[in-house]
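Trainee: prediction below, plus the sequence it came from.
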Amino acid sequence: MAKPQKPQTRRSIATNRRARHEYEVLDELECGIVLVGSEVKSLRAGHASIAEAFGRIKDGELWLCGATIAEYPNANIFNHVPVHDRKLLVHRGELEKWHKRVKERGVTVVPLELYFQGSRVKCLMALCRGKKLYDKRRSERDKEDKRSMDRAMNRRR
């Protein structure tokens, strides 16, 4: 008899909190990421930053550029380089759709989150368009209006 499967847990490692403020998210895609052993151990310790990272499509592949995964202190002299381009694993059809959209003016690929799903590391990438200053102000005003409405509803209870 087969073993019952455990539910997949999702444990966040790093999030790009500025991305949703700076960009309008058009589409999201969950990607696998190619790593070496010391990078995975460093990620398990939570030593990663994707705040200044971005995605790039080159030679028919999706790459995560500028992400920092700190060196693992217990690794030997063959430790990984903290900042280098890492290949992302995506279905070919999804990548072709995204490649067409990235060719549009003002559309870019940005990482939103790096997380463990079970024992695998996944990266949530987003297809984004930069917000103008007035868009940021409008979204901030909408958030404030929603908060005040929630407060008013809670007072009525």
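Mentor: Great, that's in hand.
Trainee: going by C-alpha atoms from here, please, whenever you check contacts or count neighbours.
Mentor: Will do.
Trainee: count of neighbours near Ala70?
Mentor: Neighbours of Ala70 under the rule other Cα atoms under 10 Å: 20.
Trainee: same check on Ser119?
Mentor: Neighbour number of Ser119 under other Cα under 10 Å is 13.
Trainee: got it, and His99?
Mentor: Applying other Cα under 10 Å, we find 18 residues neighbouring His99.
Trainee: what's the offset of the helix or strand encompassing it from the middle of its chain?
Mentor: Taking DSSP states H and E as the definition, His99 sits inside helix 92-102. Here helix 92-102 is found 17 Å from its chain centre; the criterion is Cα atoms, centre = their mean, to the nearest Å.
Trainee: next up, a second structure to put side by side with the first:
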Amino acid sequence: MAGGKSKGLGSEPGVKIIAENRRARFDYTVDEKVEAGLELTGSEVKALRDGTASLADAYALPKGAELFLLNAHIGSYKAASVFDHLPTRGRKVLMHRAEIDRWTAKVRERGYSIIPLVLYFKKGRAKVELGLCRGKTHDDRRQDIKERETKRELDRAMRRR
């Protein structure tokens, strides 16, 4: 699509993006992605509907046969008062067991990390898009910047014609 946004989650019907982890694509190379559910409390869902979430330092870790999302900040919901949640508590990720086992093996053996990329509502349910990522080196970042600048120059040249 020339000049427009690429198709992503925001263009799907029934999807409302709450938070994006833009820094993740700069710091990591994303090899695989998967959509997963989250086990949330009522006050967390209400806070997400208000849009008070951040994935800045979040990551997922396998514990036993389960996967937990850690350091994801979901702000407090004022109307919950006494029944409010802790903003950065660990939240269980809902995925198929085989997929959790496969990703856990890659994390333990090959030095991958599981990073949340996008937090969104899909048909009224809170979902997280997780990426199986490998950290970028300084040279990888330089190469990405060089490719981006080259593409930008080509686009400009094509528009001048």
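Mentor: Sure thing, it's come through. Predicted model only: the values in this text are computed from it and were never measured.
Trainee: any idea what the TM-score is?
Mentor: For this chain pair, the superposition-based TM-score is 0.92 by TM-score structural alignment, normalised by the length of structure 1; 150 aligned residues with a Cα RMSD of 1.1 Å.
Trainee: ok so, going back, equivalent range in structure 2 for the helix holding His99 of structure 1?
Mentor: Matched against structure 2 by TM-score structural alignment, helix 92-102 of structure 1 falls on residues 97-107.
Trainee: which other residues reach that stretch?
Mentor: Where contact means Cα atoms under 8 Å, 6 or more residues apart in numbering, the residues beyond stretch 97-107 of structure 2 that reach it are Pro62, Ala65, Glu66, Leu67, Tyr112, Ser113, Ile114, Leu132.
Trainee: so which of these wins on neighbours?
Mentor: Ile114 (24 neighbours).
Trainee: just the strands in structure 1 please.
Mentor: For structure 1, the strands defined by DSSP state E occupy 10-15, 23-33, 48-49, 54-58, 61-65, 68-69, 86-89, 107-117, 120-130.
Trainee: using a markdown table, lay out the contacts of stretch 97-107 of structure 2 together with distance to Arg159 of structure 2.
Mentor: Conversion of those to a markdown table gives the following (distance: Cα to Cα, whole Å):
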| residue | distance to Arg159 of structure 2 |
| --- | --- |
| Pro62 | 48 |
| Ala65 | 53 |
| Glu66 | 51 |
| Leu67 | 47 |
| Tyr112 | 40 |
| Ser113 | 40 |
| Ile114 | 39 |
| Leu132 | 37 |
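Trainee: wait, which of those residues is closest to His85 of structure 2?
Mentor: Checking the contacts of stretch 97-107 of structure 2 against His85 of structure 2 by Cα to Cα gives Leu67 as the nearest, at 19.7 Å.
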